[in-house]
Every structure is written in structure tokens, then in C-alpha cells.
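J.: Can you look at this prediction? I've put the sequence above it.
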Amino acid sequence: MSDQPKNNNVRKIVIFASGSGSNTENIIRYFENSENIKVVAVFSNKRNARVLRRAYDLDVQALHFDRDSFYHSNDVLHVLKDIDPDLIILAGFLWMVPKNIIENFPNRIINVHPALLPNYGGKGMYGMRVHEAIITNKEKESGITIHFVNEHYDEGEHIFQAKTIIEEHDSPESLASKIHELEHHHFPMVIEQLLKKDS
């Protein structure tokens, strides 16, 4: 990041993602014309994840790391410290964040979960697995939860929730579409509110 001009007024965002990156692209585009908030890097634990291509195409630094550099060394932590982000966003990132990163960025890591926590959270509850469980259990509503990240899956302090009604004809796929709409609409605005509150 040393080739970027230093601007102390710019709030920096780093995004961690594991998949296609529709939320990541949405967040990058939301802030691309902002003078005060910028997505400066996208990290992925999957070398061929589409999210890295999305970041590259949008002129955002795209970085890949493996399990050893994340869990068994301080390599990823050192890169993060060099960037010094104001906020680290987990947008479809499937690994648990290690303690060394959480301790160095207290209350600066947030995640979006595709359900109304504390329901349908925890290890293994991500993506379509969540929607399938909700439909199977004939729930009447679902939604998203944006929360701070701690050392346990989906147990950090809640920041924001938004709900959607589940119709009788809804499938896991149609529910996933509703949840994506909520994420795309609310997640960037919550990020913006958090950064403005801390400035």
C-alpha cells in the first residue's frame, strides 16, 4: 500500500470474502465516489474466488492468503497493520477470524449474517444452509444481522437487523434472493454510519 498517497481524512475499509463477491462489489461501488471512505483492499482465502477478479476490475488491491498465513503466522496481521484499516468487513467470508487479528482490531471487524441471530447462527451455518434450514422449519420471517466479530461464530454484539417475510411459496433460493436484497441495501449504509460515528 506504500504507493498510495497518504490522506489522514480517508477512512479505509478492508473486505474479506470467500465467494463470488456480490456484496463486496456492492460495497466498493457504494463508496467509489466518496472522498472520505474507500475500500482499499480485498482479501480472500480462495485463490480462484471471483471476488478477487471483481476487486481487480474495480481497481482495488486483491490479495489471496492460505490457511498457514492466516492461522499459523502473523503474515496476514502484518499486512493489515500496514494498511491500518478503520473497518474490516466480512462479506461472505467462511473462516473464523483468529484471535491475533481480533485483538489488534477491537470493535473494527464486522460481519453480515443471512439470518436473524441468535437463530440460525454458529459453525456450519452459512449461505444456502441457513436458508434451507429456515424453509424446512417453516419460519414466518428471516433477515440479516450485522454484528461485531469476536472469537465465536456469530456471537458478537449486534449492530443492525432487517427482516423479510417468508411466503408459503418461498424456496431456499427465493429466500436467498430476498436476503441478498437486504444485504445490498443495508450493509453499505450501516458501514457508512459506523465510520461516520467514529470520525
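T.: Thanks, I have the structure now.
J.: can we go C-alpha only for contacts and neighbour counts from here?
T.: OK.
J.: who's in contact with I28?
T.: By Cα atoms under 8 Å, 6 or more residues apart in numbering, the contact list for I28 reads K38, V39, L58.
J.: my read: the second one touches T24, true?
T.: This means V39. No. With contact defined as Cα atoms under 8 Å, V39 does not count as touching T24 (9.3 Å).
J.: chain center to the top helix by length along the chain, what's the gap?
T.: Taking DSSP state H as the criterion, the chain has its longest helix at helix 172-198. Distance of helix 172-198 from its chain centroid, counting by Cα atoms, centre = their mean, to the nearest Å, is 10 Å.
J.: and the comparison structure, right after this:
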Amino acid sequence: MKKIVVFASGGGSSVENLYLYFSKKPNFEVLKLYCNNPEAGVLERNRINSLKKLLFSNDDLNSDKILNDLQNLSPDLIVLAGFLKKIPEKIVDLFKNKIVNIHPSLLPKYGGKGMFGINVHKAVIDNNEEYSGFTIHYVNKNYDEGDIIFQKKIIIDTENPMDLAKKILVEEHRYYPQIIENILNES
């Protein structure tokens, strides 16, 4: 059985998508959702009600609380799905090449601190890019600089950042679970 845990801070559509995808796979289990935002929509998603959840503070993330919990669960993969905090180095070091993130741009462009969600899409459109897309990458100690696992290029056919965000999210939902499954099958 391959064990997955998910970290999220926002609405949770990607978490729900992952949870539903892996609930149909007998050799995979999403064990727990870690969330740092008490107002996050992910905590209210009905279709993931049976998923164990841990709401934590930023202090908890930087203490040993989360690290110890992760060690006890011993996940095969830690998946970031709209998680907006930097993972502490001690967790990155302990789970080297076992933490993946999805970022809404073609890294290394439009990555780094502060570059998330609509901020990315606005910057892409403001710079008149022809393409955007998303990147799935391993997490290291720096924002959005880990080894790239997969990228999907998408033609920009709008000047509206929200429309671009929606278009990219559809593709993220399509590919993220498949890439995670591939990573776990190869480990």
C-alpha cells in the first residue's frame, strides 16, 4: 500500500480531485490532510469528509509537531496542493525526493516567494507570454526550485488572469494524480 499525505491552504479542489482519484486505486491511500488555514475551503469539502485532517499553525509547522506526525505516518509521498507556506528544511531533508508540488507556471519562470495563484497568472499576461502552463516538481529548501518532474504547456488565448487560472487548473486536475501515481509506482 502506497501512503500519501496532502498539504493545502486554500479551496481544496486539487485535494478533492486527488482524494477521489486515489480512492478508486486499491494500492494507494490518502492518509491525511494537513492545513495551515482555519478559513480554508478544503476543510469544508464534503467529498473528503472521511479524510483525517490536521489543522496547524505556522509555529507548529516550524516546531517538531508536524515532523513527528509525518514520521509516525511514514508516507511514501507528501503532496502539496495549493499549500502556501515554505516546507521547513528539516522536513525536506528527512523526506528528500518524497515531497512534490504543483506550480501554475512553466518554471523557472514566475516562481519563487509571492508567486502563487492569481499573482502568477497576472504576471504571465502582463508580460505578454505566448504560453503558460504548470510544473510538477520535487520540493527542496528554496521556493519552486526543486527538480522538475513534469510540465504542461498551454497556449494563452485570453487576457483575463482568472480565465487563464481556470484553464490551467483543469489541466492540473487531469495530470497531477497521474504523475503522482507514476512517481509512487516507480519508487
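T.: Sure, I can see it. Keep in mind the model is a prediction, meaning the values are calculated, not measured.
J.: Any chance you could list residues touching both of V39 and T24 of structure 1?
T.: I15.
J.: I'd like the distance between the closest residue to K46 of structure 1 other than its chain neighbours and I88 of structure 1.
T.: Nearest residue to K46 of structure 1 in three dimensions, chain neighbours excluded: S18, at 6.0 Å (Cα to Cα, 6 or more residues apart in numbering). Applying Cα to Cα, to the nearest Å, the value for S18 of structure 1 to I88 of structure 1 is 14 Å.
J.: Kindly report the same for A55 of structure 1.
T.: In terms of Cα to Cα, A55 of structure 1 sits 15 Å off from I88 of structure 1.
J.: Quick check: the gap between the equivalent of T136 of structure 1 over in structure 2 and E171 of structure 2.
T.: For T136 of structure 1, the aligned position in structure 2 is occupied by D126, per TM-score structural alignment. According to Cα to Cα, D126 of structure 2 and E171 of structure 2 sit 22 Å apart.
J.: you'd agree F31 of structure 1 is up against K38?
T.: Yes. Using Cα under 8 Å, F31 of structure 1 is in contact with K38, at 5.9 Å.
J.: which one of the two has more residues nearby?
T.: A count of neighbours by other Cα atoms under 10 Å puts K38 above the other of F31 of structure 1 and K38, at 21 against 17.
J.: any idea what sits nearest the aligned residue in structure 2 for the more buried one, other than its immediate chain neighbours?
T.: Under the alignment (TM-score structural alignment), K38 of structure 1 maps onto E29 of structure 2. Of all residues not flanking E29 of structure 2 in the chain, K3 sits nearest, at 5.2 Å (Cα to Cα, 6+ apart).
J.: Assumed the one you found was part of a helix.
T.: No. The assignment for K3 of structure 2, made by DSSP: H, G, I helix; E, B strand; the rest coil, is strand rather than a helix.
J.: Let me know how buried the aligned partner of it in structure 1 is, in neighbour terms.
T.: Matched by TM-score structural alignment, K3 of structure 2 corresponds to K12 in structure 1. K12 of structure 1 has 19 neighbouring residues, counting by other Cα under 10 Å.
J.: Quick one: the strands in structure 2, in order.
T.: 2-8, 28-35, 52-55, 77-80, 99-103, 131-138, 148-155 (DSSP state E).
J.: okay, those strands in JSON lines with distance to I183 of structure 2 next?
T.: Below are these laid out as JSON lines (distance: least, Cα to Cα, whole Å):
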{"stretch": "strand 2-8", "distance to I183 of structure 2": "11"}
{"stretch": "strand 28-35", "distance to I183 of structure 2": "12"}
{"stretch": "strand 52-55", "distance to I183 of structure 2": "23"}
{"stretch": "strand 77-80", "distance to I183 of structure 2": "9"}
{"stretch": "strand 99-103", "distance to I183 of structure 2": "10"}
{"stretch": "strand 131-138", "distance to I183 of structure 2": "11"}
{"stretch": "strand 148-155", "distance to I183 of structure 2": "9"}
